[in-house]
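**Student:** From the sequence below, what's the structure:
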Amino acid sequence: GRRTGPARRPAASPRRPASARRPAATPPPQTLLYHKPKGLVVTHSDELGRETVYSRLTSDAALPAALRQQGALHAVGRLDQNTSGLLLLTTDGRLLHHVTNPTAHSRAAAGSYAEGGGAVSKTYVARVARLNASAVERLRRGGVGLGGGLGESGPAEVELLEERGASCTLRLTLREGKNRQVRRMLHGVGSSVIELRRTHVGRLCLGGLAAGEWRLLSASEIEASLGYAAAGETAPPPLSSGEGGGGEGGGG
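**Tutor:** Have a look, this model is predicted:
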C-alpha cells in the first residue's frame, strides 16, 4: 500500500497570558470607623425616607470606590437615629460576628475589648435626667428590667462625670448588645436619656474625628483593639433587616 506521511499534531491552542489563567485574588477586607452624626438611620433602605448612614457614605467621593457600591459595607451593630458616635462598618462578616456575638471569640478575652468573656465592650457618654446614688448602683449591679421581652441588664461600668441642674452626665461601658439598651436601662431606673454618644468599641475610640468623618482601620489596629485577626477568606456579612446584631449597636 501507499505510505502515508507522518501524523500531524493538532495545532496548539494559543497560550493565554499567566495573568488570565490565575483566579482573581480576593480583595482584603476593609473596615471603616465612622463618627455617625445624630439624625441618620443605620439601615440600607428606610421606608420612611429618612437619610441613612449608607446614602451619606456612598455619596462621599473620598471613600474608596469599592466601598461606595451598594451593599459593600455592613454596620457592626447599630446606633439609633438620635444617637451619635462611633460606628464600625465592614466588608468582613466574621469581624461583624466577632464584635456582636458574645460566644464568637476564638480566644480567651483579654484587656478592655472583652473583659469577663463577654462581647466586645461598648462605651457611651450619656446626658440624662438626674438620678440618685441608688439608681447608679442598680445600673452597675445589673438586673434592671429592659422591657420588650429583653429580660434584665447585666453588670455595667458606670462613672458619674458631671452633675448640672436637673441633669447629669454618665459614662457607661456595656458588654452585651440588646436593642436600645442604654435608653432602656435608664428608663428602668426612673431616668431618661437627653443626649447619647458612643465613644468606644473595644479599644477603638473616636479620637479627633468630627461628626460625619471616617477613617479606614488597619488589620493590626483591628487585632489590637478588638482581639480579632482575619484568617483566610472572609465570610460575607449577613443581609438582614436586623443588620449588625442588636439594634442600636448593642447598647445605644
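**Student:** Every contact and neighbour count from this point should use C-alpha atoms.
**Tutor:** Fine.
**Student:** gap between the spatially closest residue to residue 175 that is not a sequence neighbour and residue 93?
**Tutor:** If the residues on either side of it in the chain are set aside, residue 175 comes closest to residue 121, at 4.6 Å by CA to CA, 6 or more residues apart in numbering. From residue 121 across to residue 93, the span is 19 Å (CA to CA, to the nearest Å).
**Student:** I'd like the structure of this one too, to check against the first:
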Amino acid sequence: MLIAFNKPFGVLCQFSGADGRRTLAEFVRQKDVYPAGRLDYDSEGMLLLTDDGGLAHRLTDPKHKQPKTYVVQVEGMPDDDALERLRRGVMLNDGMTLPVGVEALSSEPDWLWPRDPPVRFRKTVPTSWLRMTLREGRNRQVRRMTAAVGLPTLRLVREEVGGYALDGLAPGETRVLDAKVTPRRP
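**Tutor:** Coordinates of the predicted model:
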C-alpha cells in the first residue's frame, strides 16, 4: 500500500510519543503504514507512507536519488548569483550538497493553501518564492541551503516525492496511490 498525505504545518512525522504535539495518528487511519522519509515539523506538503519496506527503501535511500520538489518562500529577493550557487551546490557544515534544480517563481503558486498560522509579515522585508528539486535528503537541507546564500526560508512546502505529486490533495488529507503505476518524472 502507498499513501500520499498532505502534512499540515505543525505535525510530527510519527504516530506516537509527541509530548502533546500533533502526529500522523490524527490524520492517517490506515493501519501498519509508516512514513517513507520525513518532513520537518515546521514544513508542509507531500509525505508518502507505505507498508512495503522495499518501496520505502527505493523512495528514501540516497543511492536511488529520488527527486523531491519543494516550493519555498524566502526572505529577500534572489539574484542570479544566489540561484547559480544553489544550482551548483552549496557548502554546508556537513559537506557540499549535490547540485539542485532551482527557479525563481514570479509569485506564490496559485494552488497553495494559506498556512495556519500564517508566516509573519514584515512591511520592510520583501519575500519571494523558489521551486527547488533535490536528489538527496539531508536534515533541514533546503532551509540550510537557502540560508547559506542569504535567503532564509520562511515557508517550505514539498509538492512531489519520486514523481508522486500532491495533485490537489488538501492539507490533512490522504489518498491511496497505486505503487505499481510508474509516477510522472519531473
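**Student:** Any chance you could compute the TM-score here?
**Tutor:** Superposed pair, TM-score by TM-score structural alignment, normalised by the length of structure 2: 0.83. Supporting alignment: 168 aligned residues with a CA RMSD of 1.9 Å.
**Student:** who's more crowded, residue 121 and residue 93 of structure 1?
**Tutor:** Ranked by neighbour count (other CA atoms under 10 Å), residue 121 of structure 1 and residue 93 place residue 121 first, with 25 against 19.
**Student:** Now which residue in structure 2 aligns to that one?
**Tutor:** Alignment note (TM-score structural alignment): residue 121 of structure 1 maps to residue 67 of structure 2.
**Student:** wouldn't that match be in contact with residue 135 here?
**Tutor:** Yes - under the contact definition of CA atoms under 8 Å, residue 67 of structure 2 touches residue 135, with a separation of 4.6 Å.
**Student:** quick one, strands of structure 2?
**Tutor:** Counting by DSSP state E, structure 2 has strands at residues 2-7, 11-12, 22-23, 34-35, 44-50, 68-75, 91-92, 95-96, 101-105, 127-134, 153-161, 164-165, 174-177.
**Student:** In structure 1, what stretch matches the second one?
**Tutor:** Right, the one you point to is strand 11-12 of structure 2. Mapped onto structure 1 using TM-score structural alignment, strand 11-12 of structure 2 covers residues 40-41.
**Student:** what's next to that stretch, contact-wise?
**Tutor:** The contact list for stretch 40-41 of structure 1, computed with CA atoms under 8 Å, 6 or more residues apart in numbering, reads 50-53, 79-82.
**Student:** show me the contacts for the counterpart of residue 176 of structure 1 in structure 2.
**Tutor:** Matched by TM-score structural alignment, residue 176 of structure 1 corresponds to residue 136 in structure 2. For residue 136 of structure 2, the contacting residues are 62, 65-67, 98, by CA under 8 Å, 6+ apart.
**Student:** Please identify, among those, the one with the most neighbours.
**Tutor:** Of these, residue 67 is surrounded by the most neighbours, 23 neighbours in total, counting by other CA under 10 Å.
**Student:** For residue 61 of structure 2, see how far away that residue is.
**Tutor:** For residue 67 of structure 2, the distance to residue 61 of structure 2 - CA to CA - is 11 Å.
**Student:** if we can go back for a sec, next, work out how far apart the match of residue 176 of structure 1 and residue 142 of structure 2 are.
**Tutor:** Residue 136 of structure 2 is 10 Å from residue 142 of structure 2, by CA to CA.
**Student:** Spell out which residues are contacts of both of these two.
**Tutor:** With CA under 8 Å, 6+ apart, residue 136 of structure 2 and residue 142 have no common neighbours.
**Student:** got a list of what the most centrally placed residue in structure 2 touches?
**Tutor:** Residue closest to the mean C-alpha point of structure 2, counted by CA atoms, centre = their mean, is residue 158 at 2.8 Å. Listed by CA under 8 Å, 6+ apart, the contact partners of residue 158 of structure 2 are 43-46, 68-71.
**Student:** go on, residue 207 of structure 1?
**Tutor:** Residue 207 of structure 1 touches nothing, counting by CA under 8 Å, 6+ apart.
**Student:** what residue of structure 2 matches up with it?
**Tutor:** Per TM-score structural alignment, residue 207 of structure 1 is aligned with residue 167.
**Student:** Residue 85 of structure 1 too?
**Tutor:** Aligned partner of residue 85 of structure 1 by TM-score structural alignment: residue 45.
**Student:** so how far is residue 178 of structure 1 from the nearest residue to residue 45 of structure 1 once chain neighbours are set aside?
**Tutor:** With sequence-adjacent residues excluded and distances taken as CA to CA, 6+ apart, residue 45 of structure 1 is closest to residue 52, at 7.2 Å. Distance, residue 52 of structure 1 to residue 178 of structure 1, by CA to CA: 21 Å.
**Student:** next one: residue 49 of structure 1
**Tutor:** In terms of CA to CA, residue 49 of structure 1 sits 25 Å off from residue 178 of structure 1.
**Student:** likewise residue 96 of structure 1?
**Tutor:** From residue 96 of structure 1 to residue 178 of structure 1 the distance is 15 Å (CA to CA).
**Student:** Quick check on these two: which one has the bigger neighbour count.
**Tutor:** Between residue 96 of structure 1 and residue 178, counting by other CA under 10 Å, residue 96 is the more crowded of the two (26 against 23).
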